[in-house]
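**Q** Okay, here's the prediction I keep looking at, along with the sequence it came from:
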Amino acid sequence: MKNLIIFSFLLLLSQFGYAQVVEEAWVYFTDKPDVVNSISNPSSILTQRAIDRKQRFGIAIDERDVPVNEAYISNLKLQTGIAVMAKSKWMNAVHVRGTETNVNNLLNLSYVDHIEFAKNKISSGNRVGSSTNKFDVEDTQITFDYGYAANQVEMIALDQLHELDFTGTGLIIAVLDSGFPNVNTLSAFSRLRNNNDLLGGYNFVNRSTNYYDSTLDGHGIAVLSTMAAYIQNNYVGTAPDASYYLFITEDVITETPVEESYWVEAAERADSLGVDVINSSLGYFDFDDSRYDYTPSEMDGKTAFVTRGAAIAAEKGILVVISAGNSGYDLAGTITAPADAENVFSIGAVNADGTRTTFSSVGSSNQPSIKPDVMAQGGIATLVNKNGNVVGGNGTSFSSPIIAGAIACLMQAFPNLSPDLIREKIRESGDNADSPDFLYGYGIPNFFTAFSNLLSTEVFDKSLIRVFPNPAQDFITLVGLHNSTTTSIDLFSITGETIMKYNVDDSEVRIDLSNFSVGLYFLKVKTDFGENTFKIVKH
């Protein structure tokens, strides 16, 4: 009898313990408040910059842009055993924690449409093994000179866009990551601060404005540095003159599904602020609790909550750039969410010589499109860490922002072209574009090729002509002449004397200045669409 009592007691403890397991779930609401009026008065729910971006690309403002009913959220917080962790206007849902019983009891509320538990995943036997370091970042102290930073820029021919003065000016990038410690004090970001290009941020994990604190994880600042850091004569990020919002969505202590909800909430905030580009060097596949794990077949561009959110962000006119992941060692399909979404730009990693790194995650037929999309340097990429040191780092965490910054520069040149067209031309410029695969995607893009190809689009401003480099030493190149049937070029001295005069019918012209004296010259270019005059400095 004693043994039976003990067994019964243990069984009761087991059942009690099971009942107390805290679940992660999304609760979807039936409706939203005042939808018609909100859409009719978009400035009540979106910034003017966000409205302008949507109008520019012909994107409708719809019910998804209307905030969640706060009265519903307040009422949910009063329910027994329920903690509200995050909210999503795009999904019209909130992320909650509670026992399965308490969460299911929410179905009795009239405003709850349905509930989606995060645990409904296939058993962990089909998991791809997780890394002991969730970011797979390795700092390698190096003796830095400009050559190290140049490789990751020149590999994608971004230096040629910089020479044309496309450095991200006027574009806004939102970085969704972990902490950004010391960005507000390090000299590597003084250019950003002095130009008022740090627009703000938010810590969605702690629900605070603490995103600069020195005690925070430094992954976010390392990612940001590849785009935004500037050290005179030593380091230039890919978009040093873009503006930035910094959002913490990653809880580095744990790995739980609520981080997906933080991510989506941050993406919604970015959209409402009129952000042009999102970079996120984060990926979700397996969690601390294996019940929540995804399987390779669920990396299908539509299953993961964060993937669905990223897809909506892209639909809203944001160019979303995501690291492909760092689990490519076994060459299995290891792309993680939200990089599996069809209309986001997923970035793999190559070494300095252009060969794929062994860790770069691999796509598969599970995704609705070729993944990764393109590649950039992620093997010993150059970055600035939280201590202000220039170091090398491994990870698609860095190849992704390198591309995101480059995209901002390209978008600066073509502010009225849709993100879809920008993505298409970048893919077409890749060195593997003729035979894209699951290892390299479309390969390493050439941003100057993409720029040149976009110049010939029908919707491009045909009057825009660029001259680079300027100042020059031996040669200058003119681009942007594609759509003119007749072009004349005159080069004048500072005294007005004509030095050179000829007609051209080519889309790109290279002029030899090697025999000219050092000084100032004027270049007058006449096309069917107007006349441009440039000051040329000869070194």
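**A** All right, it came through fine.
**Q** going forward, measure contacts between C-alpha atoms and count neighbours the same way
**A** OK.
**Q** where along the stretch 151-300 of the chain do the helices fall?
**A** Along the stretch 151-300 of the chain, the stretches classed as helices by DSSP state H, counting those that start in this stretch are 159-163, 190-194, 219-228, 258-272.
**Q** ok, structure two:
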Amino acid sequence: MKKHYAFLFLLISTVMFSQEEAWVYFNAKPNAQTYLDSPLLMLSQRALDRRTNQNIALNFSDVPLETTYVNQVKASTGITIMAQSKWLNALHIRGTQVNINALKIFAFVDKVVFADKSLNLTGKKAAETKISQTGEKLNTTVNYNYGSSANQIQMLNGHVLHQQNFTGTGKIIAVMDAGFPGVNTAQPFQRLRDNNLILGGYDFVSRNTNFYAGGNHGTMVLSTMGGYKENALVGTAPDASYYLFRTEIDAEENPVEESLWVEAAEKADSLGVDIITTSLGYFADRDNSRYNYTYSDMNGVTTFISRGAEIAFSKGIIVVASAGNEGGQTEKHIGGPADAVSVIAVGAVSAAKSRSSFSSIGPSYDKRIKPDVMAQGETVVISDTSGNIGTSQGTSFSCPIMAGMIACLWQAFPEKTNQEIRNMVMQSSDKYLTPDNNYGYGIPNFGTTLEVDSFVNSDFKVYPNPASTHITFSFLNEINDAVVSVYSVLGQKVLDKKITEQNSVISVESLKSGLYFYIINAGDLHKTGKIIKQ
């Protein structure tokens, strides 16, 4: 009999005293109007400018959490605050089930949501789910010497953007990952350091400013965008600026990582970041299996991280996420935040453009096409923490390769919104008209994005560009004889030809591959531009 009592006591103790992960949501921000009237109290000028440029109004989610609420939760018995989110008006907390449920007595608490979903079935102010709309533990016009990294850029026709001087200058990318050791010392990152392109960062795991610590995954990820070692590795956005945020805990898999990610995204927003790239994903494989998600949760609105990513997009930020590496597992689907509606989820292909067997597939649980696009994820050229150039694989690398190219594209079209840039990427992809849940919309062609946009929005057209054999000059208004002069980058005239409306094609077969400049004179008409010979 005593043994039965002992077992019962042990069972009750486990339930009552084990530490649980949960989110407590508040129902108000009493000082909201003060912040909305003085927005520089909560956002940088660059962040405000990004909102203005995209016609995005400030709202309740921009306002910081009410500190008196936070302090009352912090002072509550047995509660530890692990992270916080102004966007979701919530705290990530740790404590016993009893102590967490005791928070419901506060009038400012809207609801409590346990990471263990089985604990949300009963109790006052139980969790509600409102439906609405991965994890892996020099600015000159030149032809870069990409070396062995050429294929991962040229597959996307990214070199076309680089050749036209769109290398990410002026765009800011926030990298969310497990750590960035060696970025402050290794040679492939020297160019970033010398040009002051590492703007800062934060270690949200250890709560300190030493973001050059933690796991080496973030270092390798950053190298695919910002790395530079001539004839060995050139990143897709070598002249972009970067913030480096550590949100992933190498030693464990815990729901708090999602909350740290959202906290970092909010910081990135406040700093005026343009793009967030994250080679992280959350589904199953949590240390505590009670915290695992299921496929039904991959609807873009259930996971904490996916809701945060969607809010980031609503602030004018482009969010790029790895699709995941579970394509060969029993559960093959993408995780969060790749499942979010507006997140650009990137799958992996080989150097020959075949889908990598490990690349996670779609659709999302609510039947949307996922992944969104593909990039090289096999034999990807990267730098390690010591500056050694090697190769690795995973959607962890196809994701930042894509993010870097998006930065270059947005540099080329700075007036466009994040939604318009996202649309351009999708519409340039080779499966745009016939998407599926293995490849999404396919492999983008960033050269085409330039060509199509300039073609549609100009009364003067030069196409195809890049060109291999010939180029056509087209004018909206009638012209008489015109003269086209083509110059090398050294200023030497290499072609000089008269064109008419009836004969407006010139051959470029005699030119070597590279960048050229053209000048057209036709009476009062004077046009200049760039031509790329493939």
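**A** Thanks, I have it. All values reported here derive from a predicted model rather than from experimental measurement.
**Q** How alike are these chains, TM-score-wise?
**A** Structural agreement between the two chains, given as a TM-score (TM-score structural alignment, normalised by the length of structure 2), stands at 0.86; 504 aligned residues with a Cα RMSD of 3.3 Å.
**Q** my read: residue 474 of structure 1 touches residue 537, true?
**A** No - Residue 474 of structure 1 sits out of contact with residue 537 when judged by Cα atoms under 8 Å, with a separation of 11.0 Å.
**Q** And the strands in the stretch 401-534 of structure 2, which stretches?
**A** Ranges of strands within the stretch 401-534 of structure 2 are 460-463, 470-475, 482-488, 493-499, 505-507, 514-522, 525-533, based on DSSP state E, counting those that start in this stretch.
**Q** In JSON lines: those strands, plus distance to residue 105 of structure 2 and mean neighbour count.
**A** Conversion of these to JSON lines gives the following (distance: least, Cα to Cα, whole Å; neighbours: other Cα atoms under 10 Å):
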{"stretch": "strand 460-463", "distance to residue 105 of structure 2": "67", "mean neighbour count": "17"}
{"stretch": "strand 470-475", "distance to residue 105 of structure 2": "71", "mean neighbour count": "17"}
{"stretch": "strand 482-488", "distance to residue 105 of structure 2": "74", "mean neighbour count": "18"}
{"stretch": "strand 493-499", "distance to residue 105 of structure 2": "80", "mean neighbour count": "16"}
{"stretch": "strand 505-507", "distance to residue 105 of structure 2": "77", "mean neighbour count": "16"}
{"stretch": "strand 514-522", "distance to residue 105 of structure 2": "68", "mean neighbour count": "18"}
{"stretch": "strand 525-533", "distance to residue 105 of structure 2": "67", "mean neighbour count": "15"}
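**Q** Is it possible to get JSON lines of these that adds distance to residue 151 of structure 2?
**A** Formatted as JSON lines, the entries for those read as follows, by distance: least, Cα to Cα, whole Å:
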{"stretch": "strand 460-463", "distance to residue 151 of structure 2": "24"}
{"stretch": "strand 470-475", "distance to residue 151 of structure 2": "25"}
{"stretch": "strand 482-488", "distance to residue 151 of structure 2": "26"}
{"stretch": "strand 493-499", "distance to residue 151 of structure 2": "30"}
{"stretch": "strand 505-507", "distance to residue 151 of structure 2": "28"}
{"stretch": "strand 514-522", "distance to residue 151 of structure 2": "17"}
{"stretch": "strand 525-533", "distance to residue 151 of structure 2": "18"}
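**Q** Deepest in the core, which of the helices of the stretch 151-300 of structure 1 is it.
**A** helix 219-228 (a mean of 28; mean count of other Cα atoms under 10 Å).
**Q** Summarise which helices and strands that one is packed against.
**A** In terms of contacts (3 or more Cα pairs under 8 Å, 6 or more residues apart in numbering; DSSP states H and E), helix 219-228 of structure 1 is packed against strand 172-177, strand 235-236, strand 381-384, helix 396-413.
**Q** How far away from the center of its chain is it?
**A** 12 Å (Cα atoms, centre = their mean, to the nearest Å).
**Q** got it, and stretch 306-325 of structure 1?
**A** The answer for stretch 306-325 of structure 1 is 8 Å, by Cα atoms, centre = their mean.
**Q** That one aligns to what range in structure 2?
**A** Aligned by TM-score structural alignment, stretch 306-325 of structure 1 falls on residues 305-324 of structure 2.
**Q** isn't residue 175 of structure 1 right next to residue 247, touching?
**A** Yes - using Cα under 8 Å, residue 175 of structure 1 is in contact with residue 247, at 6.0 Å.
**Q** For residue 77 of structure 1, find the nearest of the helices of the stretch 151-300 of structure 1.
**A** The closest of these to residue 77 of structure 1 is helix 258-272. By Cα to Cα, the value is 16.5 Å.
**Q** Remind me what the closest one packs against, helices and strands.
**A** strand 83-88, strand 172-177, helix 305-315.
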